[in-house]
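S.K.: Dropping the sequence and predicted coords here.
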Amino acid sequence: MNATRLRVYHGPDTANTPESDENRLCEQDTVTVKAEEIIPLLADAYASRRTWLADFADDEVTVSADLYEVLVAYRFFNRPA
């Protein structure tokens, strides 16, 4: 009977592989993405009360000036009467 040997996988050899998105994320502090990619995810996480969302509560987010103006107006007009 052949004995099964387990090996620990350490990932691809980074010297011979092209730089992937994950590798670039590890090297950079910021990533630029379209709002349409993250808004549904953030909304779902907020609605589902995901605890990991609180880990990022103090992080700063950069938005365009026109989006900021819309958000400020929305917050003002969305107040309970």
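M.R.: Cool, got the structure. Numbers count the residues shown, from 1 in each chain.
S.K.: switch to C-alpha atoms for all contacts and neighbour counts from now on
M.R.: Noted.
S.K.: Now do the same for Thr62: helix, strand or coil?
M.R.: Using DSSP: H, G, I helix; E, B strand; the rest coil, the structure places Thr62 in coil.
S.K.: Show me the residue sitting in the middle of the chain in space.
M.R.: The centroid of the chain falls nearest to Ile38 when counting by Cα atoms, centre = their mean (7.1 Å).
S.K.: Below is an additional structure, to be compared with the one above:
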Amino acid sequence: MAPQLRVYAPDDENDTLAPEPSVHIRLGDLLPLVAMAERQHFIWLKDFLDDEVLINEDLHEVLMAFRAAVRPSA
């Protein structure tokens, strides 16, 4: 017998309030995991692509410079 699907109405309170970030992780621990998930095309990673990550200004400057350096010339 085929499983029955259920439809749930969205909870308006939970839709507008995102949980505050509460876990600190080293970038060196995070990047290999994210890279592996990307390489292996794990679908769950797409659920988090709009999430924001707080980084320091120095890292932001380095990343923006790197992005500009590796951008293909037109």
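M.R.: Nice, thanks for sending it over. Here the structure is a predicted model, which is why all the values come from computation and not from measurement.
S.K.: if we can go back for a sec, does the residue nearest to the centre of the first structure belong to a helix or a strand, and which?
M.R.: Per DSSP states H and E: Ile38 of the first structure is located in helix 35-47.
S.K.: Show me the helices in the first structure, by range?
M.R.: Under the criterion DSSP state H, helices of the first structure are mapped to 21-27, 35-47, 65-77.
S.K.: quick one on the thing from earlier: please name the residues that touch the residue nearest to the centre of the first structure.
M.R.: The contact partners of Ile38 of the first structure, by Cα atoms under 8 Å, 6 or more residues apart in numbering, come to none.
S.K.: picking that back up, closest one to Asp58 of the first structure among the helices of the first structure?
M.R.: helix 35-47 (14.9 Å; Cα to Cα).
S.K.: compared with the second structure, how much does that closest one deviate?
M.R.: On superposition with the second structure, the average gap between helix 35-47 of the first structure and its aligned counterparts reaches 0.7 Å (mean Cα distance after the TM-score superposition for the first structure).
S.K.: re earlier: can you tell me what the residue nearest to the centre of the first structure aligns to in the second structure?
M.R.: Matched by TM-score structural alignment, Ile38 of the first structure corresponds to Leu30 in the second structure.
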